[in-house]
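A.B. asks: Coordinates for the following, if possible.
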Amino acid sequence: MVESNQIDDFVKYKYVSNVIDNLKRLFNELLEIRYYVDEEKPHQENNLSVTFTLTNKCNLSCSHCALSASPLSQDILSTNDVKYPIDKIIDVNLNTLILTGGEPFIRNDILEIISYIRTNFKNKLMIMTNGMLIRKISFHLKKRIVYVNKCEMASLRVHMAS
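C.D. replies: Alright, predicted model coming up:
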């Protein structure tokens, strides 16, 4: 009679064995297509990026939106609620911080958030936007967007809405 722990051990062994076989197969396939890292070539040590969703609210309702963001969605995080995770994210020493949503520029406190990030984070900052609110924003915000675009290692990305 086979004991329960023997069956468990066999299942675990079989699972681990399958994982190892799959890794070997993958490794060999990568070698066949000459996909490998050349350790003699310098590579960027820190290429870590974090995407932070500021809001689920959006001025559009794009069918392809992964968040199903819409004008009816509500902001869940207050300005102070946003600052705490940003501090923790910055502590990780990442290369790029990406702000997204919904639509980040729909937030009334977006300038304060951008200023806070720029004061505490000197690496690359990206803001993903549908671009629809840029025309409607105040002169002050337009001035700030130009500043963010001209800031070293900062960019503004616009995606096409459908």
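A.B. asks: C-alpha only now, for contacts and for neighbours.
C.D. replies: Will do.
A.B. asks: Could you measure from Ile110 over to Thr96?
C.D. replies: 18 Å (CA to CA, to the nearest Å).
A.B. asks: again, but for Leu72
C.D. replies: Leu72 is 30 Å from Thr96, by CA to CA.
A.B. asks: Compare neighbour counts for those two and give me the winner.
C.D. replies: Thr96 (21 against 12; other CA atoms under 10 Å).
A.B. asks: which outside residues touch stretch 133-150?
C.D. replies: For stretch 133-150, contacts defined as CA atoms under 8 Å, 6 or more residues apart in numbering pick out 105-106, 111, 154-156.
A.B. asks: In three-state terms, label Leu156 for me.
C.D. replies: strand (DSSP: H, G, I helix; E, B strand; the rest coil).
A.B. asks: want to put them side by side, so please do this one too:
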Amino acid sequence: MLVSWNTTNQCNMFCDHCYRDAGVRSADELTTAQAKQLIREIKQAGFQIMIFSGGEPLMRPDIFELGSFATQQGLRSVMGTNGSLITPEIAVQMKQSGFMAAGISLD
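C.D. replies: Take a look at the predicted model:
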């Protein structure tokens, strides 16, 4: 089983067709502690794969910490991203924090 979590509403692109109407950070986004609790609950519910999506998840300052935490909990971490913020350094950071794959949208 897999779950996709829209980690943030923030996005560096403002696509007219975006179903999330993403752009600016929402005031009710989870804190790091709340996000870790959500990850624990997702694992306890029996999910095996967790897709970190958005908005643009790379705009969330704690995304690597959360990916690492999910991996430590035994989840397979995957990132759904527009890819525009991935540099060689970010790619290394993604791998080091446990992300197993990235789905890049071509909108």
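A.B. asks: Next, the TM-score between them, please.
C.D. replies: Once superposed, the chains reach a TM-score of 0.85 (TM-score structural alignment, normalised by the length of the second structure), with 105 aligned residues with a CA RMSD of 1.9 Å.
A.B. asks: now, the most widely separated pair of the contacts of stretch 133-150 of the first structure?
C.D. replies: Ile106 and Ala154 (19.8 Å; CA to CA).
A.B. asks: OK, contacts around the residue nearest the centre of the first structure?
C.D. replies: Among the residues of the first structure, the one closest to the centroid is Thr51, at 2.0 Å (CA atoms, centre = their mean). By CA under 8 Å, 6+ apart, the contact list for Thr51 of the first structure reads 97-100.
A.B. asks: Determine which two of those residues are furthest apart.
C.D. replies: Leu97 and Thr100 (9.8 Å).
A.B. asks: any common contacting residues for these two?
C.D. replies: Contacts common to Leu97 of the first structure and Thr100, judged by CA under 8 Å, 6+ apart, are 51-52.
A.B. asks: any idea whether the alignment partner in the second structure of Asp81 of the first structure is helix, strand or coil?
C.D. replies: Under the alignment (TM-score structural alignment), Asp81 of the first structure pairs with Gln34 in the second structure. Going by three-state DSSP, the secondary structure assigned to Gln34 of the second structure is helix.
A.B. asks: Thank you, goodbye.
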